[in-house]
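[1] What follows is a predicted protein model with its sequence.
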Amino acid sequence: MQKKIWASLDPFVEGGNILGRKVANANFLISLLKNNPFDEYHFFLPSKQQIQYVKNFIQKNFEILSSKIKIFSRVQLWSRVQNTNYFCFHLSDCISYFPYLASFRNKVAKNNFPITGTTHSLSYKNFIHAYFSHLWTDWIGNEAIIATSFSGKKVLKNFYAHLSQNYKLEAKYLPPKIVNIPLGIPDIYFSHQDKKNLRKKYNLPLNDPIFIYVGRISHYSKMDILPLLRALSQAQIIIGKPLHLILAGYVDIEQHNLNTIKNLAQNTKINIHLFPNLKEITKIELLQTSDIFLSLSDNIQETFGLSILEAKASKLAIIASHFDGYKELLHHKVDSFLIPIFSPSNDPLLSEIASLLFDNQTHLLVAQQTSFDFSTLVQTIVTLYTNKSLRKKISQKAFEDAHNYKWDNIIQQYFNLWEKLQNVKIPKNKNSHPLNFDFFQIFSHYPTKTIDSSTKIKTSKLGYKIIQKKDFPVIYPLLENFLDLDKIEDILTFFLTPHQIIDYTKTQKSISQIYKTKFSIFWMIKQGFIEIIS
């Protein structure tokens, strides 16, 4: 029976600070391996550091599956796909490699395996080049971009429409299909500790309602905290007592922004409890100390809203912006209160200058023209703070709905998609992607002369020493995947008598054998083991 082998070009686990993309990718991999529906898992990674990091992760968390998990260097991909039937390839994003893996598969692979890739942030300016690469005539129908939100799906469609219109592309240039599968939430968020004990642990007030914001604390790339603080200040005047706000998350290098937040909080008498660059377990516990979750997202860098799921699973009353993926995860006055968001219909000048700015500068300029309904937010804060029964009602609804987003439920949607893509009728297609190009053709005017299969060659004196074992070739790392090391001596022996290159390559049976043989011959000419006959 044929093995079901899942594969990827990405590690899914990374070190460094806690970011939404990293958390989502790691939890996907954990859920995949926990459910373990495949016979093997193959990773093709670009660096020794990534290979070692994934090995360490597997050894620490899934040692029981270590015999099923194969980790290869990326350069081994071409030989593996020629000899292995893969069930599917899944990429951690749809930006970096998506169409190029499809083109590579069409030309080289043993079978036409499905390819999927997930969306994360979609707003970086240089991503438009990736979106342009998605418009292709030779998708075979078993590829799919997995949009984590309908809002993200609409963004992609808007980009494709913009490119098609402005480049006046024919109707045959189409993107791959886009399907919707949301992100998930780990089970640990549903296991709640005693709130008062946690408040004691973090030196928080024991009885007052506590507000919390969890996310990157950066006005450039995430929510602008200052308007929220001003709204809390206004609500505090109406309530008549100081409010407590936890700010928890990764802090960017703009320390002056933190100082501004602290100064404003001091002037308004808001009690801010700051927890920068915290660990995941600390974030989970801080959510459980709180009562009201605040997230007035105003930045287009946000696509889904993982923190919303974390707040729902933590059984918090939620006040959030009616924006991006947030409005798909929440139901106004049922499990949350959604605050209307306003932004301009266009900004022609920004569209021109954006390509000359850093992405975080562009995001800031967009976000600073995006606002929330200030008076509605103030009134909602007052209502939830003073109405404990309402908080309890909507937080319970949020908690119940959060169970739909448990990773065990979400990962099943991936399994169903991969099975469905297996059943797509696939046309024959061996066309390369137009953004792929032959380096030797593009730079063909650089060398004095080009070599082809008709070129006549012979083994040199140095090559004869290799045959006699009086000298030995030095093989650089990486080259062992492209050289046919077992045939070096055989090739040199064959060309002791002058022949055309094709006289040897025609004896090879497979495409991979022919390629390795040609590469080996060109390499031996470079090393002086073979000579070109004029």
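    Perfect, thanks for sending it.
[2] okay, CA-based contacts and neighbour counts for the rest of this
    OK.
[3] host element of the most centrally placed residue in the chain?
    Against the mean C-alpha coordinate of the chain, by CA atoms, centre = their mean, the closest residue is D93 at 3.5 Å. Here D93, judged by DSSP states H and E, is contained in no helix and no strand.
[4] what's the spacing between it and A161?
    The gap separating D93 from A161 is 21 Å, by CA to CA, to the nearest Å.
[5] you'd agree S31 is up against N409?
    No. S31 is beyond contact range of N409, at 9.7 Å (criterion: CA atoms under 8 Å).
[6] Tell me the secondary structure of H42, please.
    strand (DSSP: H, G, I helix; E, B strand; the rest coil).
[7] Please read the previous query as pertaining to H273.
    Under three-state DSSP, H273 comes out as strand.
[8] for the stretch 1-150 of the chain, what spans make up the helices?
    20-35, 48-61, 77-83, 98-108, 127-134, 150-166 (DSSP state H, counting those that start in this stretch).
[9] before we move on, back to that, more neighbours: S31 and N409, which one.
    Shown here are S31 and N409; by other CA atoms under 10 Å, S31 has more neighbours (19 against 14).
[10] circling back to that earlier point, was I right to think the residue nearest to the centre of the chain contacts I115?
    No. Look at D93 against I115 with CA under 8 Å: they stay out of range, at 11.3 Å.
[11] which parts of the helix or strand harbouring L365 are buried?
    According to DSSP H and E, L365 maps onto helix 359-367. Residues of helix 359-367 classed as buried: D359, N360, T362, H363, L364, V366, A367 (neighbour count, 16 or more other CA atoms under 10 Å).
[12] one more structure, for comparison:
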Amino acid sequence: MRRAALLYHPDGFTTAGGPMLGRRVAGEEFLRGLLRHGDIAELRALVQSPEHGAAFARHVAELAPGLAASAHGFDAPDRFDGAGTIFLPGAGMASYAWWRRRHRQNAFSLCGVTHTTATDRTMDAIGDLLVAPLQPWDALVCTSRAVQGMVRRLLEEHAAYLGQRFGATEVVGPALPIIPLGVDTAAYDQSEGARARWRESLGIGVEEVAVLVMGRLSLATKFTPGPMYLALEEAARGAAQRVHLILAGYFEAPRDRTIFLEGAAALCPSVTVHHVDATADPARREIWAAADLFTLPIDNIQETFGLAPVEAMAAGLPVVVTDWDGFRDTVGHGVHGFRVPTVMGGSGADLALRYAAGMDGYGNYLVGASLGVAMDVRAAAEAFATLIGNAERRRAMGAAARAHARATYDWAAVIPQYLRLFDALAKVRAEGAEQAPPRPGREPVPLRPDPLRAFAGYPTATLTPETRFVLAPGAGPQLLAARAGAPGTVSRGSLLPSMPTLTAMLARLAQGSATAAELAGPAPAAEAGRAVRGLMWMAKYDLVRRQP
């Protein structure tokens, strides 16, 4: 059994209380999979606040009662020294590398994971990997070959600029291994009667064919539905049975309801369209049972892996998807369903300029990019027609898809890949040399310096260990307590030493002048970093005075 650690923020590991976003689903399922299949003896969390620590404790107790779990803030990096690797649920790794540098760069590894890479914030985060103190024992997991290629291209372009600008001959980032997202495949086994119950509620006949779309229904951040409607219309016209389309999910924006529902009425009138809000159980887990095949014709650069087709395969559905990003890895063409060819063309330089300048928001940027992508509508129609008209083919592909999902994408198969990666990073960490180790006397984090050093030119004088202090007239324990008790005198008490330590300093000065080093030296080890600050606080309130 092993220790594990992760950066915990509820937004990254739960779908409760927020939109059903892919990264939230992936994070929620990752934590569940890690606790179930990771052979974990202890789980530690890096948290931003006590509230997040409490949420982490509740979450782990719900998933793995009795597991040793603890949450620690950023002021306690040493609590992760034995954890091996801290898992970060995103691509933003730079700030955590700088945080680690204040402590010890080879104390533990950092492992991030890609979700969407299209946002300006994510692209900046990826670029920052080359200038932040990431080490050879760190990794950014890419969930597909396509996203790995995109990240490499981004890093290569940024490295070329850094080399041109600063003369750097080698710019090294973290490792970029490929590990797919996972699902709990058993959760997609359908209960007895679910198919009949859902199809009856939707008015779908026993011999009729239902095509399912599952996910966020959004033109901006998911896909353009028009080409799918054209392909379904062509297939439905030639079908011997009625064809239904189930749009299961939520409309991201009010206009999406019009685009998806009225667009379907205009472009595929031969298909009966249903909308099901599948953001919560039981619909989220059961709606798959109503369908005969699944489709998701992505044409959007927002997508990087595509979890929904894997969920569909786990549910035993054949899939029709575009030959796009992660689908190219997950769906075997002609085996688990069909991948429809796509083509991209033209220049997007104007889109990049408008997005960078703030002229276009993220949604408009994505829609603009999707204008340069086309799915082969005729090939999609042929794929739909093949599956709509052949129940035996649907059953065979669905069975192959279910077996593939269980063997490859169940967390029982995915979590061991992470554990092997963590072990490999530990070996590199034990044997490797630091890149750009901190230098004595220099700021470990140059652009987030110690403020009392960075602004040392502001005051009349600066404190040194040899600076001498004397007791102010009348100062003692009673005056200390009175001034500490006045409103506003102690605004950040946790940053100051304890009252006994301050009292001990006053007692020492009652014997005569002393240096800052002599006054701070006897402080308890736990207060060593706060003792000098306490001395300055007493100087601020005229309990002690600097000796000229």
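    Nice, I can see it. Values in this document were obtained by computation on a predicted structure and should not be read as measured data.
[13] And the helices of the stretch 1-150 of the first structure: which comes nearest N180 of the first structure?
    Closest to N180 of the first structure of the helices of the stretch 1-150 of the first structure is helix 150-166 (CA to CA; 6.7 Å).
[14] The second structure: matching residues for the helix or strand just after that closest one?
    Next along the chain after helix 150-166 of the first structure, taking DSSP H and E as the criterion, comes strand 177-180. Using TM-score structural alignment, strand 177-180 of the first structure corresponds to residues 175-178 of the second structure.
[15] on that earlier part again, any idea which of the buried residues of helix 359-367 of the first structure is the one closest to D335 of the first structure?
    Nearest to D335 of the first structure among the buried residues of helix 359-367 of the first structure, counting by CA to CA, is A367 at 26.2 Å.
[16] quick one: the strands in the stretch 251-400 of the first structure?
    With DSSP state E, counting those that start in this stretch as the criterion, the stretch 251-400 of the first structure has strands at 271-276, 292-295, 317-321, 337-339, 341-342, 371-372.
[17] Turn the ones you listed into TSV, columns for distance to K388 of the first structure and mean neighbour count.
    As requested, those are arranged in TSV below (distance: least, CA to CA, whole Å; neighbours: other CA atoms under 10 Å):
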stretch	distance to K388 of the first structure	mean neighbour count
strand 271-276	20	16
strand 292-295	11	25
strand 317-321	10	26
strand 337-339	15	22
strand 341-342	26	15
strand 371-372	25	20
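[18] Could you dump those strands into a markdown table and include distance to T260 of the first structure?
    Supplementary listing: the strands of the stretch 251-400 of the first structure in a markdown table, determined by distance: least, CA to CA, whole Å:
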| stretch | distance to T260 of the first structure |
| --- | --- |
| strand 271-276 | 12 |
| strand 292-295 | 19 |
| strand 317-321 | 23 |
| strand 337-339 | 25 |
| strand 341-342 | 24 |
| strand 371-372 | 19 |
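[19] Out of these, flag the one nearest L65 of the first structure.
    strand 271-276 (35.4 Å).
[20] Give me the contact list for the closest one.
    With contact meaning CA atoms under 8 Å, 6 or more residues apart in numbering, strand 271-276 of the first structure is reached by P242, L243, H244, L245, I246, L247, A248, G249, Y250, V251, K262, A265.
[21] 6 Å instead, please
    Identification of contacts with strand 271-276 of the first structure by CA atoms under 6 Å, 6 or more residues apart in numbering yields H244, L245, I246, L247, A248, G249, Y250, V251.
[22] ok, and the closest non-adjacent residue to the residue nearest to the centre of the first structure?
    T118 (4.5 Å; CA to CA, 6 or more residues apart in numbering).
[23] Check F342 of the first structure too.
    For F342 of the first structure, the closest residue by CA to CA, 6+ apart turns out to be S371, at 5.2 Å.
[24] That neighbour pairs with which position in the second structure?
    Match for S371 of the first structure (TM-score structural alignment): A374.
[25] As TSV, the buried residues of helix 359-367 of the first structure with distance to Y131 of the first structure would be great.
    Output for these, formatted as TSV (distance: CA to CA, whole Å):
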residue	distance to Y131 of the first structure
D359	17
N360	20
T362	19
H363	19
L364	23
V366	21
A367	23
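[26] Tell me the one of those residues nearest Q468 of the first structure?
    Closest to Q468 of the first structure, out of all of the buried residues of helix 359-367 of the first structure and judged by CA to CA, is D359, at 59.8 Å.
[27] which residues does the closest one contact?
    D359 of the first structure makes contacts with Y124, as judged by CA under 6 Å, 6+ apart.
[28] ok, now with 10 Å
    D359 of the first structure makes contact with S123, Y124, K125, N126, Y220, S221, Q301, L365 under the criterion CA atoms under 10 Å, 6 or more residues apart in numbering.
[29] how about the last one, what does it touch?
    Pointing back at L365 of the first structure there. Counting by CA under 10 Å, 6+ apart, L365 of the first structure touches Y220, N299, L350, A354, D359.
[30] From those, which land in helices?
    Under the assignment DSSP state H, the contacts of L365 of the first structure contribute L350, D359 to helices.
[31] Check the contacts of L365 of the first structure for burial and list the buried ones.
    With burial judged by 16+ other CA under 10 Å, the buried subset of these is Y220, N299, A354, D359.
[32] Take the residues you listed and write them to CSV, including distance to Y86 of the first structure.
    Putting those into CSV (distance: CA to CA, whole Å) gives the following:
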residue, distance to Y86 of the first structure
Y220, 41
N299, 39
A354, 41
D359, 37
